[in-house]
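Novice: below are the sequence and a predicted model; questions follow.
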Amino acid sequence: MGKMHFVGLLILFYLSAAGILAQTTIKGEARPVATVTELTLESKVLGADKKVHLYLPEAFAVSSPDHTYPVVVVLEHQFAPMIAGTVNHLVLTGRMPETLVVTLAGEDDPFYAPRVYTNGSDYWPSNWKQMPFDQPQDRLLDFFESELFPYLKQHYRAADYRFLVGASSRAVLVLDSFCRRPGLFDVHVAVAAGDILGMGYREGETFIEHLTEQLQKMPSPPKKRGALYVASALSDADYSPAIAENIKKLAQKMVPLQQKKRPLTAKLFANDDHYAILLPAWLEVLEQVYPQARFSQDYDKLEAVEGNALAKIDAYFAGLSQEYGFPILAPADQWNTGRSLAANGRRLMGRERYAEAAELFARAAAYRPQSPYLCAQQAKALAGAGRRAEALKAHREALARAKKYTPDRVETYQKQLAEAETAAKTK
């Protein structure tokens, strides 16, 4: 040990012993912040309690009952945080509607799916003539249809628009749902599923045939429903060449069956492996279902077009709602983005279009019934439009909301109301 190194250690020891080196401390107790809700449903269909994890939209608790939400069911709970995280990111950037993400929580719970024939697949144990799933095969889909979805609709305002996501062996249920319960889900995502495509309900039959038959029978969708996405990793195909053959066959079958409202995909990913492809696959699915060109509306350009701003925004979202078959509403106030009613209102006030801005803030305040800020902004717009009495009413509503929901901000809104009352008296 060098002399300087030894001296340095002595100094460090002295400072530590003397308490001179600062130590980071926390104020109060550390506490977890919940990002997921665990529900235990008493299931008559399953004959047992069933735990599910539910990821709610960030603004769920402060949004009005007007809001309803599509549902993503993830069959593997390990992937739910990633699925929910990408959904939340795209919602925050105005790229898709707010969405519920739900997953089955039990690690060792029975998994009900058809015991499809493996047809000699070399990806699974050679002695498996059929996949060893639990019976009866319809039980899990029955649980979704008759228990989970009605509960989510009643308690969490779930919309009638649903995704089913499963990987590897659990992709069997995704493909089975598409073939035998085609109306239960609107978007089916089967990842790491190239080997599953070679399996079938009867020995010698394959899901390639089953899916093609179902697609041929399905009528043209009046809404954007019925999407099917199947993918595998090229590394899996290196291990089992039949995987690449299955994906290629299905992709060829899909070509004449493609429709704008029902995107169909079968592909291999070259640069990731078995489960890792779920992330890029999921992003592709969301782009297919919610194309950027359709959802990245430039509100600034929309405002520049002649006519009432709120009427144009309403028309845009009415078109989306018609296209997808469930209500899609304009975001009330979105973090760090110009794509919201509040952002529109602020821009319009900057252009001295106060009456239109007041309409936007009124709608935003109705969508966020706990927000004093949106009422206060409405009041400012009304004052700019010369509608002082209405502005005072909006200020009083802002203060009432602050007292009820954000008591630490009461003083701010009391001051704003007092200033508005003084201004009204001097006019």
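Specialist: Yep, that arrived.

Novice: alpha carbons only for contacts and neighbour counts from here, please
Specialist: OK.

Novice: pretty sure residue 403 sits against residue 410.
Specialist: Yes. In this structure, residue 403 sits in contact with residue 410. The criterion is Cα atoms under 8 Å, and the distance is 5.8 Å.

Novice: tell me which element residue 416 falls in.
Specialist: Taking DSSP states H and E as the definition, residue 416 sits inside helix 410-426.

Novice: can you give me the neighbour number for residue 10?
Specialist: Residue 10: 12 surrounding residues under other Cα atoms under 10 Å.

Novice: likewise for residue 11?
Specialist: Here the neighbour count serves as a burial measure; for residue 11 (other Cα under 10 Å) it reads 11.

Novice: ok, structure two:
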Amino acid sequence: MSEDTLIPEATAVPVRERARIALSAARRRTLALTDCLPDGELTAQHSPLMSPLVWDLAHIANQEEIWLLRRAGGRPPLRPELDALYDAFRHSRADRTALPLLTPAQARRYLATVRDHALDVLAATPHPGDGFLFGMVAQHEQQHDETMLATHQLRRGPAVLNAPAPPPAPPPAPGDMLAAEVPVPGGPFTMGTDTDPWALDNERPAHVVDVPAFRLDTAPVTNAAYQAFIADGGYDDPRWWHPDGWLHRTRARLTAPAFWRRDGSTWLRRRFGHTEPVPPAEPVLHVSWYEADAYARWAGRRLPTEAEWEKAARHDPATGRSRRLPWGDDTTTGPAHANLGQQHLQPAPAGAYPAGAAPCGARQLLGDVWEWTASDFTGYPGFAAHPYREYSEVFLGDRYKVLRGGSFATDQVACRATFRNWDLPVRRQIFAGFRTCRTEEPTEEPG
């Protein structure tokens, strides 16, 4: 991994250098996701759920111009006529191919010009403070890179992306099998953050939440476990489904995760242009919240709340503190900790990355697959939109479900134990899976 792949924490390097590294890493990934395709595929709409890739290219540049050149640098607009064209709230994704978009060559030139000016602003800023705007822009670009990777998954055609397979789960020590679930003790913990300089508005403020004891799956639900749900008629039994989910399942004719199909007795999946047998040990991927919720009910369990998930990922009972990452504070995420940053193009087998385990013993809480939770996307007590309402505030409410933990497609600059993602409960193109939990039964006092 290059120096620009690993983003050191704020305490490790000066803010200006950390921002430069984060911006450079995001740009290399953006270009790698687009330079591999001809112009016709960049301008095509591969799914009505997604923008044409060329729109993402220019949108990334436009947001960087608005926030780094104009806001941080106080510079006059370079291309003010593009603001409305690349405003994500003005035009739905399905309609963007009809817009007078920049060509791929024009979008790349705009991208490069804005970046040159942004680095000048960064170098000329006498006191960059915590570098929040630079961190926000780097995270924004990486989030669009993950969206573009989802577009790659949706496109039809030969494979254009390659990456090595993730590491296998280590064999258990003699006589020490990996437990199916881990206990998370009850009691209060600190949720959210006031101290992470690049945390976004919906991660703030820090607040204390009292979470009753529960037991959480040690690893995400696997393809093999999910196939048992399918084989038991899980998609055909309304007992397991939320009423809205059953209606959606019926209308959409869902019978398996997205990109799966049967070939005789074998389940196959399409993955970035390859067709392959579904690996039984990998976490299940491309399932909606409704499917995750139905599986959990079928298994006699439930999805964890967002607070339960975060407590499992962060709370250290030995110190009473909440960590920034499951494995500690102010440590650079490396390949031994988690499957992040598109280093691989699939999840690692369940039980991988023991070095990244949380204090409770749960593994793979960061990386591999986004994990659906039971919670709606709402603001924390004292939430304040920053630096603009459209990042989080306009999405708050009961329409969206929270996902946690990131996926193999999420860069570490946009992944921490406080980071919150959200989407509609029907969405399946995202790199989402889940794990289940159950409430800890109280222990009876001896008579």
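Specialist: Perfect, I can see it now. Since we're looking at a predicted model, the values are computed, not measured.

Novice: can you calculate the TM-score here?
Specialist: The TM-score (TM-score structural alignment, normalised by the length of structure 1) is 0.23; 157 aligned residues with a Cα RMSD of 6.5 Å.

Novice: and residue 163 of structure 1, that one's in a helix?
Specialist: No. Per DSSP: H, G, I helix; E, B strand; the rest coil, residue 163 of structure 1 lies outside any helix segment and is strand.

Novice: pretty sure it contacts residue 177?
Specialist: No. Between residue 163 of structure 1 and residue 177 there is no contact under Cα under 8 Å: 11.1 Å.

Novice: could you measure from residue 211 of structure 2 over to residue 402 of structure 2?
Specialist: As judged by Cα to Cα, to the nearest Å, residue 211 of structure 2 and residue 402 of structure 2 stand 17 Å apart.

Novice: which helix in structure 2 runs the most residues?
Specialist: With DSSP state H setting the assignment, residue counts place helix 132-154 as the longest helix in structure 2.

Novice: and the helix or strand harbouring residue 73 of structure 1, what does it pack against?
Specialist: Counting by DSSP H and E, the element that carries residue 73 of structure 1 is strand 69-74. For strand 69-74 of structure 1, the packing partners by 3 or more Cα pairs under 8 Å, 6 or more residues apart in numbering; DSSP states H and E come out as strand 100-104, strand 158-167.

Novice: what comes into contact with the helix holding residue 416 of structure 1?
Specialist: 372, 376, 388, 391-392, 395-396, 398-399, 402-403 (Cα atoms under 8 Å, 6 or more residues apart in numbering).

Novice: how about a cut-off of 10 Å?
Specialist: Counting contacts by Cα atoms under 10 Å, 6 or more residues apart in numbering, the residues outside helix 410-426 of structure 1 that touch it are 372-373, 376, 379-380, 383, 387-389, 391-404.

Novice: residue 211 and residue 402 of structure 2 - which one has more neighbours?
Specialist: Remark: of residue 211 of structure 2 and residue 402, residue 402 carries more neighbours, 22 against 16, as counted by other Cα under 10 Å.

Novice: for the residue lying closest to the more buried one once chain neighbours are set aside, give its distance to residue 371 of structure 2.
Specialist: When the adjacent residues along the chain are set aside, residue 402 of structure 2 lies closest to residue 422, with 4.4 Å between them (Cα to Cα, 6 or more residues apart in numbering). Between residue 422 of structure 2 and residue 371 of structure 2 the distance, using Cα to Cα, works out to 10 Å.

Novice: any residues in contact with both of the two?
Specialist: Overlap between the neighbourhoods of residue 422 of structure 2 and residue 371 consists of 402-404, taking contacts as Cα under 10 Å, 6+ apart.

Novice: looking at these, which one is closest to residue 266 of structure 2?
Specialist: residue 403 (29.8 Å; Cα to Cα).

Novice: how about the closest one: what's its closest non-neighbour residue?
Specialist: Skipping the residues right next to it in sequence, residue 403 of structure 2 comes nearest to residue 372 by Cα to Cα, 6+ apart, at 4.5 Å.

Novice: buried ones in stretch 230-245 of structure 1?
Specialist: By neighbour count, and taking 16 or more other Cα atoms under 10 Å as the criterion, the buried residues in stretch 230-245 of structure 1 are 230-237, 240-245.
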